[in-house]
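1. From the sequence below, what's the structure:
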Amino acid sequence: MLREYTTPITSNFSIDGTVYSILSERVARTPDSSLVEYKDDSGQWQSFSGRKFLSLVHQLAKGLLAKGVQKGDSIAIMAHTSWQWTALDIAIMSIGALTVPIYETNSAQQIAMIVNDANVSRVFVENDALREKVEQIKDQAPQLQEIFELDSGAIELLQAYAHSTTDEELQAAIDRVYGSDLATIVYTSGSTGTPKGVELTHQNFVYIARSGAASMPDIALGEGRRLLLFLPLAHVFARYMQFFCFAGDVTLGLSSNLKTIIKDFQSFKPTFVLAVPRIFEKVYNAASQKAGKGLRGLIFNRAAQVARTWSHGQQEGHIPALISLQHAIYSKLVYNAILDVFGGKVEYAVSGGAPLDQSIAHFFNGVGLPLLEGYGMTEVCAPACVNPTSGYKIGTIGIPLQGVSFAVAEDGELCIKSLAVCKGYHHHPELTAQQITDGWLHTGDLGSIDDEGFISITGRKKDLIITAGGKNVSPDGLQTVVMTSPVVSQCVVIGDRRRFVSALITIDLEDANAWLESNGAQTVQTLEQACTNPIIRAEVERVVDLANATVSRAESIRKYEILDTEFTEANGLLTPSLKAKRQVIEQRFADIINNKIYGVNQPKA
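-> Predicted coordinates:
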């Protein structure tokens, strides 16, 4: 390794126990405080105390034992984020069975692959539509015994069966589970190929949950800590955040409806927000569009400029006196209203899952909401590093969590070592040996580490574009800037083995219309109209020029096409974590790439 950095363990946290023990120890500390909150059918927030939620987990675990579930059995959950998901997850793992998450958007073919690869014997689905998906593949999975439907009383069914299992039998099952046992098999979302099952142990989660809480005490510890979790629990990061909350003092709110997320923020009043960059971009764009033109628009634009200037000054250690005065004025006039979008109590936000544009980070930092960018992978239970609440550096992904080591290999690849590194890839020993050597997980990302341990991502080995002229281009930075536009939904930069760099761009119809309206322009009805609209095209041209200004001419986007379609999970062009499937997209739009952009019939890149 060329460079290595480890954040020492300075807090006295235990690495022993299981995922169940994270919950049981929290309940022992604060049995009657609110642990899990959710909205009922009327839209009102309801609460489980720690004691009540642990009792629910016990009932579900007893019911599973009564249904014949044994240690080592694989049980899948296919549902939106909910308290049922969380309770089932811990109940399954508490008795040594393995939780296998399946995205509700997965196709029947993907479901069959996961169910068979993980030898799943039982599946919990949310509703009839998902049950039908699983029923379609039942003849391909002879080991699949039962399908339970949450909307048809699966929770109540397990609670009824619970009476057949004694407390002593449950405790004996819990006692047979060790930290070294597998807790879950999580299938990667597959942006670059067929999903692989990542084997994660109880110790993996226990270690990084307790390390995370110790590393971020301002977020995890103390009275009144609240998180509203709306990411899909099939994603390892969302599942980790459950355990992070339980390891600390955080009340966990659960929601799955992104259409009501702003209202949910305002009613739940989180103290910190966890989201992908796109959420923060949308909040910024919405605030800008709401200000509109005229005096209000001028005030907002000036306030945004002052916020960014203040943030740059804060990061550099010197804020000019005039900027400080203007910042104080705009805090009352503009910034407080923006923070009220998140409920008015938010102190920090954590951003991950994709590169964060620095202009967005500086804006939110300037209005009083530091965006603490972090980084992780399924193979390390999600997080491995994050910016601290004090002394954070915008433009980096922070420092390693306590007890986690990062290193830069000779080829520039970032590597991670800690007790959170997965056991391996299910049924793929050759891939395990390739990706994990001497305890170091090879991430596939290129990066650097400064003298204080702050890590920066510079690109991705497999996504690195090498043009026909031999120029190495990392697409992430260009894509991130283009996607800050209020009209752009997705941007995929291409050009590997091509004469120049180009891009495929899609439009967010709803946001584009809001932007057109705020600019006094006529809205459009379809994506076909949007991609030919001269005002929208001018905005796309502006943001592409902005992206190109950050790189050399050889790395710049020379041509682009605005597509009259979307990249979605449903059409197979986005992963469930909203990452573009580059290879699939290049294959799907090969004609446009080869003929309209490059003008020749070239081999597929």
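2. contacts and neighbour counts: CA atoms only from here.
-> Will do.
3. and the residue nearest to the spatial centre of the chain, what does it touch?
-> Closest to where the C-alpha atoms of the chain average out (Cα atoms, centre = their mean) is Gly353, at 4.6 Å. Residues near Gly353 by Cα atoms under 8 Å, 6 or more residues apart in numbering: Val276, Pro277, Tyr375, Gly376, Ser577.
4. Can I get those residues in JSON lines including neighbour count and distance to Ile75?
-> Below are the contacts of Gly353 laid out as JSON lines (neighbours: other Cα atoms under 10 Å; distance: Cα to Cα, whole Å):
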{"residue": "Val276", "neighbour count": "18", "distance to Ile75": "28"}
{"residue": "Pro277", "neighbour count": "23", "distance to Ile75": "32"}
{"residue": "Tyr375", "neighbour count": "23", "distance to Ile75": "28"}
{"residue": "Gly376", "neighbour count": "19", "distance to Ile75": "25"}
{"residue": "Ser577", "neighbour count": "20", "distance to Ile75": "22"}
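5. Alongside the first, I'd like the structure of this one:
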Amino acid sequence: MREFTAPALARVDRNANLTDFIVNNAAHDPHHVSFRRRIGSQWHDVTAGQFLYEVTEIAQGFIAAGINPGDRVAILSRTRYEWTLVDFAIWSAGAVTVPIYETSSAEQVQWILSDSRAVACIAETPELSSVVADLKPDLPQLHAVWQIEDAPPPGDVGSFTSLRRNGVGIPEAVVEARRSTVNAESIATLIYTSGTTGRPKGCALTHQNFLAEVMNVTAQLGEIFERPNCSTLLFLPLAHVFARVIQLASVYQGVTLGHSSDVKNLLDDFAAFRPTFLLAVPRVFEKVYNSATQKAEAAGKGKIFARAVTIAIAYSEAIETGTLTPKLRMQRSFYSALVYRKLRKSLGGRATHAISGGSALGSRLGHFYRGIGLTVLEGYGLTETTAAITVNPSRGAKIGTVGQPVPGTTIRIADDGEVLAKGPIVFGGYWRNEAATDDAIDPQGWFHTGDIGALDEDGFLSITGRKKEIIVTAGGKNVAPAVIEDRIRAHALVSQVMVVGDNEPFIGALITVDEEALEPWKATQGKTGSVTDLLTDPDLLAAIDEAVQYGNKAVSKAESVRKYHIIARDWTVEQGQLTPSMKLKRNVVMKEHEADINAIYGR
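-> You can find the predicted model right below:
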């Protein structure tokens, strides 16, 4: 199939804007618990009425500080309650939010503040405030910086308390008037695409883009968002469009929302918060699975766990094919009591669904999680499409695909296999960059995603590779690296994989080791030492060989990895090899590991 359109389930009023969500919530049920805010180790309820009051208070502070309609205000912070609070306050003051990842370098922060022409910035910590304060002399339009944390701010940076206090003299009617200046066509945010090459581009998303996305996706996934006492814990960076849409969808549907930035203790937060649905990138689901596998093996229950995995996958596959038997139901029930219940409890015990995006989860893990009682719905999208352009339905999901078009969206497959999109969720262009806009949107209005994919007869999309990442070997074979990379990365000991082989005689790979997973593996194997010490260890090599061979099963011989090189140091966002959304910066890795790639090919 070359094209598929999903009819819209909701239409956007041209006079609407995103602040309508919180105003309507407070008017409809001011005592509803809209948020659970963590202060220290305790979670505190925030009602819809209280949230609107706090948003208005911050908006008054912005107006008192001279922020005008259409002005850009940056947020430089990890995911936390105040991020959401400030986001709505910026819109309530008639302004535009510019998110910046807290992991960004000073140079990246300067570029975004300069290119967006931000007039103010909210920074989370004294360290981040100092970064902005140091840049301020070179940013003439940036006239105000405030700090979220209570610690003394540096230089002329103001406190969050002072921002609230300064707006006392501004009547609430002024905020309402400002809020009313914003309509669906107004720009809501400039999200600078992290990108894998070059300077980030400011993606201008309107209130209509977000409204169309949120209203249609939540209608499409009503079983998840309309469940009684529905809640979710947001831990992905709110600077990324995926988390931002879930934030808005939760507020729109009255889902109780919590925030966490402590990824290392995420399971503890799940246990305390007990969300009814989750959202994450595939790496999170891989780590939960790998950790459970290692714990079972360390406890001498590896065979039981492996059997439980087999039954869970078989159960999910039988659901999809309509071949579920009484015997399989009974086996699944047995392992649910023995294994699956504990896994679900580690995620809080109440979650029935999860939404995954950013990269491919893989069919095996998709079937495993559905088999244990947590249906992971894969979706697909970009910043330019306001997050998802496709998502799997809560009922009738096709594991291994990224779902059907979001209602109101059309997907087309071009002659070269590229995925094209059109609809109200597709952005209108990049901020102050007409050339980049013309490259992304053709004269007929189709947005070119840069990804290669296929549509089945029911409109389910499968992504098979990235157009710009297609590797062409010396023998002329076209290879999409994502397929085999996802399979290899599924192994517990593997952290990251990058397939190489452009203009080379065969396909090779660079592989990094997951240091968290390495520790329990060393304990079971009686090993000591770091990754560097174990690079030639026969047992580690055998484990990585196993991962590579599993990956090779998914592709033809010409596409399979013949040789690989284990890298002693993992790739991270902080060191610059990964984008904040955990995508590989292939050009960076290629440059840093030129010698390792040469070694693969005997040079």
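6. TM-score of the superposition?
-> Laid over one another, the chains give 0.96 as their TM-score (TM-score structural alignment, normalised by the length of the second structure), with 595 aligned residues with a Cα RMSD of 1.5 Å.
7. coming back round to it: and the residue nearest to the centre of the first structure? What does it align with in the second structure?
-> Residue correspondence to the second structure (TM-score structural alignment): Gly353 of the first structure is matched to Gly358.
8. same thing with Leu228 of the first structure?
-> In the second structure, the residue matched to Leu228 of the first structure (TM-score structural alignment) is Leu233.
9. wait, is its match part of a strand?
-> Yes - the assignment for Leu233 of the second structure is a strand, going by DSSP: H, G, I helix; E, B strand; the rest coil.
10. and the gap between the spatially closest residue to it that is not a sequence neighbour and Arg274 of the second structure?
-> Take Leu233 of the second structure and drop its neighbours on the chain: the residue closest to it by Cα to Cα, 6 or more residues apart in numbering is Gly258, 4.7 Å away. Plainly put, Gly258 of the second structure is 10 Å away from Arg274 of the second structure if you go by Cα to Cα, to the nearest Å.
11. With Gly195 of the second structure instead?
-> Distance from Gly195 of the second structure to Arg274 of the second structure, by Cα to Cα: 34 Å.
12. of the two, who's got more company?
-> Arg274 (20 against 16; other Cα atoms under 10 Å).
13. one step back: helix/strand/coil for the alignment partner in the first structure of the residue nearest to Leu233 of the second structure?
-> With TM-score structural alignment as the criterion, Gly258 of the second structure lines up with Gly253 in the first structure. The three-state label given to Gly253 of the first structure by three-state DSSP is strand.
14. Look at Gly253 of the first structure and say how many residues are nearby.
-> Residues within reach of Gly253 of the first structure, counting by other Cα under 10 Å, total 27.
15. my guess is it meets Val36, correct?
-> Yes - if you go by Cα atoms under 8 Å, Gly253 of the first structure and Val36 touch, sitting 5.8 Å apart.
16. rewinding a little: helix, strand or coil: sort out the residue nearest to the centre of the first structure for me.
-> coil.
17. same thing with Val198 of the first structure?
-> strand.
18. tell me the contacts of the aligned residue in the second structure for it?
-> Residue pairing (TM-score structural alignment): Val198 of the first structure is matched to Cys203 of the second structure. Contact analysis of Cys203 of the second structure by Cα under 8 Å, 6+ apart lists Thr189, Leu190, Ile191, Tyr192, Thr193, Thr383, Glu384, Phe427, Gly429, Tyr430, Trp431.
19. Among these, name the ones in strands.
-> Applying DSSP state E to the contacts of Cys203 of the second structure, the entries found in strands are Thr189, Leu190, Ile191, Tyr192, Gly429, Tyr430.
20. Mind listing residues that contact stretch 532-546 of the first structure?
-> By Cα under 8 Å, 6+ apart, stretch 532-546 of the first structure touches Val481, Val482, Thr484, Ser485, Val487, Val488, Ala512, Ala530, Cys531, Ile557.
21. And Arg489 of the second structure, what's its match in the first structure?
-> Matched across to the first structure, Arg489 of the second structure falls on Met483, judged by TM-score structural alignment.
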